[in-house]
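> okay, structure incoming, though there's no sequence with it:
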């Protein structure tokens, strides 16, 4: 991580605290609109904390710094989670939180790169992010840049043919500067992912295509740190993938226990309740 990104005591904040802050900001944004893909945001908070405060090299005051690692959000409807971490990183001002999803806001409900500093691509239609990441990683290699490309995608995208074309291309071009993060929460618009085309054995499947594949608990920060470090340190001309088995609504027990679906409905009186529950679980 660039020292210029987080000077002083901010560097000492734990990753667990960063993840907690991301969850809190996401809930506050959801409360503004009374809706949002909050289940996904709560589920990926740990992955985003490790990405932005352990793995990525960037400069908060210069989001387009040429030497930065790129973070691509393939899943555009997860934008509420990315906005939360961009605020936590100091790339977006926290004062804009209450503008989420409003007219003229820099934080539309589905992410758009032309609107938001720090958002590298416009996510969706799903299945496109990894292909864009492959192109970017190839371009960086040809420029002899040491930067990495991280691509966060959903388990539902594993059913897209374009994803597997990108998987094969990454191997063909020996993109050892490409790290794909799969949020496997087993939910997509048509129901559980495992009832669709993601039928299990994801890591062996990617490995069979030639990727360095790891599978971890996506809500275990220590496991995520170890996996991210192993992916980046590997001395092998292969792209890397980390499959993160996550829990939607992680950290808010009454939402975790709700019948899961692609879009979790939160009633008007439950936003404050969720924030209270989160506060009770605040890291030391």
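Perfect, thanks for sending it. Computed from a predicted model, the values in this text were never measured in an experiment. Numbering: from 1, shown residues only.
> going forward, measure contacts between C-alpha atoms and count neighbours the same way
OK.
> neighbours of residue 103, how many?
9 (other C-alpha atoms under 10 Å).
> report the separation between it and residue 33.
12 Å (C-alpha to C-alpha, to the nearest Å).
> ditto for residue 207
Counting by C-alpha to C-alpha, the gap from residue 207 to residue 33 is 41 Å.
> cool, and residue 1?
According to C-alpha to C-alpha, residue 1 and residue 33 sit 33 Å apart.
> which residues in the stretch 1-150 of the chain form strands?
Under the criterion DSSP state E, counting those that start in this stretch, the stretch 1-150 of the chain contains strands at 70-73, 149-154.
> please compare the first structure with the one that follows:
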């Protein structure tokens, strides 16, 4: 599928923000920062079939930073994996959309994630298994910069590089913030491009809020023949919704009346953009 990525990103951002706004709380910051990456993946890069989520020829995506689940749900709904109306059951009792992705409950989710560090290991295992079976499916994962505090991530990175899993692309959401503050204050990350390169990856930095730039980098990654690829995405936590981006505690937010009103205003702007583009959700 080849979509207008800027419009698709606006749609994902609108649905993500509206879903969380309707709930009044949730993982705003880290969901909004990966919108363009998801637009590039599901709008152009991934081979998937919303009508057959378990299609044997599909590519696999693992959201290692599982707290970004709302953005993934919005993306899957926009692609037709399930109805838009289901988004507004987020975190309700008995919902099929819990706070973090659950592969048993949600069509299109390949791995249950949320425990930091585990998703990238699962993606490595999927890629290794696919190659062992001689299959051409590709695997993609998004890992958070705060998540990379976990040693398991670097064990996985070493395994991926050692096994030369060129059918796997690791994407780092480098939004510079984690649950309890700025990454530089909690645990200095240093340069992820240099670190992944030292582990044996072909690593590069990409504007993480430019879906076309991400899509171009993903396309180039398909020609990698000797080393796995890592894309370090420079992003803003809460991107596209200033109230969230400027909040000091934007990892998980519970909105007060001012926050609800401000985000409602931004939702109106996003909705107007989508109406202009001919994409309207009731």
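Ah, there it is. As the structure is a computational prediction, the values presented were derived from the model and not from experiment.
> output the strands of the stretch 1-150 of structure 1 in JSON lines, with distance to residue 241 of structure 1 and mean neighbour count appended to each entry.
Formatted as JSON lines, these follow (distance: least, C-alpha to C-alpha, whole Å; neighbours: other C-alpha atoms under 10 Å):
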{"stretch": "strand 70-73", "distance to residue 241 of structure 1": "14", "mean neighbour count": "26"}
{"stretch": "strand 149-154", "distance to residue 241 of structure 1": "9", "mean neighbour count": "24"}
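> ok, which of these comes nearest residue 247 of structure 1?
Among those, the nearest to residue 247 of structure 1 by C-alpha to C-alpha is strand 149-154 (12.9 Å).
> neighbouring contacts of that closest one?
69-75, 129-130, 133, 136-137, 177-185 (C-alpha atoms under 8 Å, 6 or more residues apart in numbering).
> in structure 2, what range does that strand match?
Following TM-score structural alignment, the partner segment of strand 149-154 of structure 1 in structure 2 covers residues 139-144.
> the matching stretch vs structure 1, average distance?
Here the mean offset of stretch 139-144 of structure 2 against structure 1 after fitting is 0.7 Å, by mean C-alpha distance after the TM-score superposition for structure 1.
> setting aside sequence neighbours, what's the nearest residue to whatever residue of structure 1 lines up with residue 196 of structure 2?
Per TM-score structural alignment, the equivalent position to residue 196 of structure 2 in structure 1 is residue 206. Using C-alpha to C-alpha, 6 or more residues apart in numbering and skipping residues adjacent in sequence, the residue nearest residue 206 of structure 1 is residue 213, 6.3 Å away.
> tell me, how many residues neighbour the one you found?
23.
> so who does it touch?
Residue 213 of structure 1 sits next to 203, 204, 206, 207, 240, 241, 242, 243 when contact means C-alpha under 8 Å, 6+ apart.
> give me the subset of those lying in strands.
If you go by DSSP state E, the contacts of residue 213 of structure 1 have 240, 241, 242, 243 in strands.
> which of these sits closest to residue 219 of structure 1?
Distances from residue 219 of structure 1 to these, taken as C-alpha to C-alpha, are shortest for residue 243 (11.6 Å).
> the closest one corresponds to which position in structure 2?
Using TM-score structural alignment, the equivalent of residue 243 of structure 1 in structure 2 is residue 232.
> tell me the contacts of that match?
171, 172, 173, 174, 192, 193, 203, 204, 205, 206, 208.
> what does the top helix by length along structure 1 correspond to over in structure 2?
When structure 1 is parsed with DSSP state H, its longest helix is helix 15-33. On structure 2, the counterpart of helix 15-33 of structure 1 by TM-score structural alignment is residues 5-23.
> now do the helices in structure 2.
In structure 2, the helices defined using DSSP H lie at 5-23, 29-32, 35-40, 69-79, 118-132, 151-162, 183-186, 192-199, 211-221, 242-245, 257-276.
> any idea which of those helices gets closest to residue 97 of structure 2?
Per C-alpha to C-alpha, nearest to residue 97 of structure 2 of the helices of structure 2: helix 69-79, 7.7 Å.
> what's near enough to touch the residue positioned nearest the centre of structure 2?
When C-alpha atoms, centre = their mean is applied to structure 2, the residue found nearest the centroid is residue 34 (4.6 Å). Contacts for residue 34 of structure 2 (C-alpha under 8 Å, 6+ apart) come out as 68, 71, 173, 208, 209, 235.
> quick one: map the fifth one onto structure 1.
Pairing criterion TM-score structural alignment: the partner of residue 209 of structure 2 within structure 1 is identified as residue 219.
> burial count for its match?
Residues near residue 219 of structure 1, counting by other C-alpha under 10 Å: 22.
> check contacts around it.
Residues near residue 219 of structure 1 by C-alpha under 8 Å, 6+ apart: 43, 44, 46, 47, 244, 245, 246, 247, 250.
> at 6 Å instead, please
Applying C-alpha atoms under 6 Å, 6 or more residues apart in numbering, we find residue 219 of structure 1 in contact with 46, 246.
> with residue 242 of structure 1 instead?
Here residue 242 of structure 1 is in contact with 181, 214, 215 (C-alpha under 6 Å, 6+ apart).
> looking at the helices of structure 2, which is nearest to residue 107 of structure 2?
helix 69-79 (8.2 Å).
> need the counterpart of residue 176 of structure 1 in structure 2.
Matched to structure 2 by TM-score structural alignment, residue 176 of structure 1 sits across from residue 166.
> mind checking how far the aligned residue in structure 1 for residue 157 of structure 2 is from residue 156 of structure 1?
Under the alignment (TM-score structural alignment), residue 157 of structure 2 pairs with residue 167 of structure 1. Distance of residue 167 of structure 1 to residue 156 of structure 1, given as C-alpha to C-alpha: 15 Å.
> and those two? which has more neighbours close in?
residue 156 (26 against 21).
> for the more buried one, give me its contacts.
By C-alpha under 6 Å, 6+ apart, the neighbours of residue 156 of structure 1 are residue 188.
> check the burial of residue 197 of structure 2 by counting its neighbours.
18.
> ok, the one 3 residues further on next?
Summarising burial for residue 200 of structure 2: neighbours were counted as other C-alpha under 10 Å, giving 21.
> now the closest residue to it other than its chain neighbours: how far from residue 226 of structure 2?
In space, and not counting its chain neighbours, residue 200 of structure 2 is closest to residue 161: 5.3 Å by C-alpha to C-alpha, 6+ apart. Using C-alpha to C-alpha, one gets 10 Å for the distance from residue 161 of structure 2 to residue 226 of structure 2.
> neighbour count for these two, which is higher?
residue 161 (22 against 13).
> tell me the residue in structure 2 aligned with residue 105 of structure 1.
With TM-score structural alignment as the criterion, residue 105 of structure 1 matches residue 95.
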